[in-house]
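Undergrad: pasting the sequence and the predicted coordinates here, then a few questions.
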Amino acid sequence: MRVVMFGYQTWGHRTLKALLEAPEHEVALVVTHPPSDHAYERIWSDSVADLAADHGVPVLLRNRPDDPELLERLAQAQPDVIVATNWRTWIPPQVFELPRLGTLNVHDSLLPRYAGFSPLIWALLNGEKEVGVTAHMMDAELDAGDIVLQRAVPVGERDTTTDLFHKTLALFGPITVDGLALLATGRTDWTPQDRGQASFYHKRSELDSRIDWTWTAEELDRLVRAQSDPYPNAFTYYRGQRLRVIEASVSRGVYGGTPGRVFIPEDGGVVIVAGAQARYGTSRGLRIERVRLDDGTELPAAEVFRTMGGYLTQAP
């Protein structure tokens, strides 16, 4: 099968690698984005362009796939199918409808939920019990086409987004090759997405990592794990200094008071009062265990919070 691939970062790299290794497929052209300075695009940044070039596959760099030269090159490639993985902008109908078998998009969530950006982070924040990957037919609405295949993995009790990235990344190559095998049979009876269950998420930015101490300790624990290295860490301010929280957990004890209060040492960490209902004395706190300063220095929480009292805040 002749394949054109649209892909970017490590997800695209892994997908392209699987296509190159599959003897039944010929990759005729690769379209990828130029390198980006966006914080979430500098990580997991294995180069799709370099992998394609190493295998003699022509490469086009584009931010958007809608110029006349690109359309001409696509027509010349005569693909049976387009595969898209982690392409960051809308692909127009004149592109995704061009191949005789259409365009197979591979997205790192269990659609219809968590369409859009950073689905693993959002899923972990929301306490989902499983995450996964969906191969679906592309249509005019982003991440909304009929589902060809889905594969799921469980979210462990202490998993970070980094853990979930590695779990789901391993699915990308196999689900792509298996999805193309299903398309090759001529089937078209794919599963429509239930749009009543759909959710579409925006790109994350720096403010999305800022700790709001009115969240419950359980929610803040998930935020810290969701913003695990190499992602931008969850952060707060203490006495005018930014602290990036890199290790934390829910306290053993129940502590009442005002959210953000530096309260008490516990099990090698320091507990911060958390939750909008903390004043009732029924909430657990967030036990901070390790932080990182802006200069990169990492410290145990006990070395930062040497005396109890004072507050962690959302601004210096």
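TA: Now that the structure is in, tell me what you want to look at. Small disclaimer: the values here were computed from a predicted structure and weren't measured.
Undergrad: alpha carbons only for contacts and neighbour counts from here, please
TA: Noted.
Undergrad: count of neighbours near the residue nearest to Val148 when sequence neighbours are not counted?
TA: Of all residues not flanking Val148 in the chain, His136 sits nearest, at 5.1 Å (CA to CA, 6 or more residues apart in numbering). For His136, the count of nearby residues is 27 (other CA atoms under 10 Å).
Undergrad: close enough to count as contact, His136 and Asn105?
TA: Yes. Counting by CA atoms under 8 Å, Asn105 is a contact partner of His136 at 5.4 Å.
Undergrad: shared neighbours, those two?
TA: Asp143 (CA atoms under 8 Å, 6 or more residues apart in numbering).
Undergrad: residues in contact with Ser251?
TA: Ser251 neighbours (CA under 8 Å, 6+ apart): Ala217, Glu266, Val271, Arg284, Gly285, Leu286, Arg287.
Undergrad: how about it, secondary structure?
TA: State at Ser251, reduced to three classes by DSSP: H, G, I helix; E, B strand; the rest coil: strand.
Undergrad: what separation do you get for Glu247 and Gly56?
TA: According to CA to CA, to the nearest Å, Glu247 stands 44 Å off from Gly56.
Undergrad: use this one as the comparison:
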Amino acid sequence: MKIILCGYHWAGCHALELLLLQSSEIFVYTHEAPFHVPCLRDLCKQRGISYTTQTIDEKNLPFIPDIIVSVYYRFIISSKVLNACKRKAINLHPSLLPDYRGCSSLTWAIINNEKQVGFSYHYIDDGIDTGNILLQKALPIYDWDTQCSLYYRVMFEALVFLPDVIRQVQIGELGRVQPAGGRYYRRGCPYNGEIQTDWSPEQVQRFIRAMTYPPYPPAQYKGHSVLTYSDYLSIKGKEQL
């Protein structure tokens, strides 16, 4: 089986390790990674896997794949690329689609005080996270979860099911059509990373946890970094002096 992996971050690295057990030939599209992100490009070098950091395009496909697998890939895969693999392209999205399509799904779920989130494997179509669903699973959001802990829990669990989803595609499973509705969030930091002055204490605390993913910037309040709710109360107290 010939596979193209479009991936990034540690999830993309783990996906590659799993796919190497199933493919006769694999090629990877990935991104340049800062020092604090596990580098899929470097893993490809170590494993002797062909790769590129160019955006996937029908003109630079190394072969016609049996399946394209997208795990934390940051570019939209075009219709021409999808057609080249007879639309056998799947994506792992960290939400229970159709809700929380787009970006920062887990971050927004914490901010919005959801009690559960999850992941969805779905076929890639011409929309954004709108293709037929192959597999979904719900997971709880705990009161102590940060963006970091929730992301790791959801994605670790999701990747356990990657081989099963590959088999579904191989045998021709069509998946189920997504129901209408659901929220969509564009790329960009929620509220530009700023705690709003009219939020309740509970909203502030959720936002601080939702922004916690070191070394990315923490929540901000009036020009100050807010790592904990105590930080926020300290800044508020100084305002009143």
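TA: Okay, I see it. Note that the structure is predicted; figures quoted are calculated from it, not measured.
Undergrad: one step back: in strands, which of the contacts of Ser251 of the first structure appear?
TA: Glu266, Val271, Arg284, Gly285, Leu286, Arg287 (DSSP state E).
Undergrad: give me the buried subset of these.
TA: Burial by neighbour count, 16 or more other CA atoms under 10 Å: within those this picks out Val271, Arg284, Gly285, Leu286, Arg287.
Undergrad: for the residue nearest in space to the middle of the second structure, give me its contacts.
TA: Nearest to the geometric centre of the second structure sits Tyr72, at 4.7 Å (CA atoms, centre = their mean). Residues near Tyr72 of the second structure by CA under 8 Å, 6+ apart: Cys6, Gly7, Tyr8, His9, Ala11, Gly12, Leu92, His93.
Undergrad: in ChimeraX, how would I select the buried members of those?
TA: In ChimeraX, this line selects whichever of these come out buried by 16+ other CA under 10 Å:
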select :6,7,8,9,11,12,92,93
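Undergrad: so what touches the helix or strand containing Val3 of the first structure?
TA: Element membership for Val3 of the first structure (DSSP states H and E) is strand 2-7. Residues outside strand 2-7 of the first structure that contact it (CA under 8 Å, 6+ apart): 12-13, 16, 25-33, 48, 74, 77-87.
Undergrad: mean per-residue distance, that strand to the second structure?
TA: Superposing on the second structure and averaging over aligned pairs (mean CA distance after the TM-score superposition for the first structure), strand 2-7 of the first structure comes out at 1.0 Å.
Undergrad: what segments of the stretch 1-150 of the first structure are helices?
TA: 9-21, 48-54, 68-77, 93-96, 119-125 (DSSP state H, counting those that start in this stretch).
Undergrad: the second structure: matching residues for the fourth one?
TA: The alignment of helix 93-96 of the first structure onto the second structure (TM-score structural alignment) covers residues 79-82.
Undergrad: how far apart are that stretch and its match in the first structure?
TA: Per aligned residue, stretch 79-82 of the second structure averages 1.4 Å (mean CA distance after the TM-score superposition for the first structure).
Undergrad: picking that back up, who's in contact with the residue nearest to Val148 of the first structure?
TA: Neighbours of His136 of the first structure in contact, by CA under 8 Å, 6+ apart: Leu104, Asn105, Val106, Asp143, Gly145, Asp146, Ile147, Val148, Leu149.
Undergrad: any chance of those in a markdown table, with distance to Leu243 of the first structure too?
TA: Below are the contacts of His136 of the first structure laid out as a markdown table (distance: CA to CA, whole Å):
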| residue | distance to Leu243 of the first structure |
| --- | --- |
| Leu104 | 42 |
| Asn105 | 39 |
| Val106 | 36 |
| Asp143 | 36 |
| Gly145 | 42 |
| Asp146 | 44 |
| Ile147 | 42 |
| Val148 | 44 |
| Leu149 | 42 |
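Undergrad: need the max-distance pair from these.
TA: Asp143 and Leu149 (13.5 Å; CA to CA).
Undergrad: quick one, which of those two is more surrounded?
TA: Counted by other CA under 10 Å, Asp143 of the first structure and Leu149 do not tie: Asp143 has more neighbours, with 27 against 19.
Undergrad: show me what that one aligns to in the second structure.
TA: Match for Asp143 of the first structure (TM-score structural alignment): Asp129.
Undergrad: now its match: closest residue in space, sequence neighbours ignored.
TA: Closest to Asp129 of the second structure by CA to CA, 6+ apart is Arg101, at 5.7 Å.
Undergrad: can you find the partner of the one you found in the first structure?
TA: In the first structure, Arg101 of the second structure lands on Ala115 (TM-score structural alignment).
Undergrad: likewise for Val37 of the second structure?
TA: Using TM-score structural alignment, Val37 of the second structure sits opposite Ser45 in the first structure.
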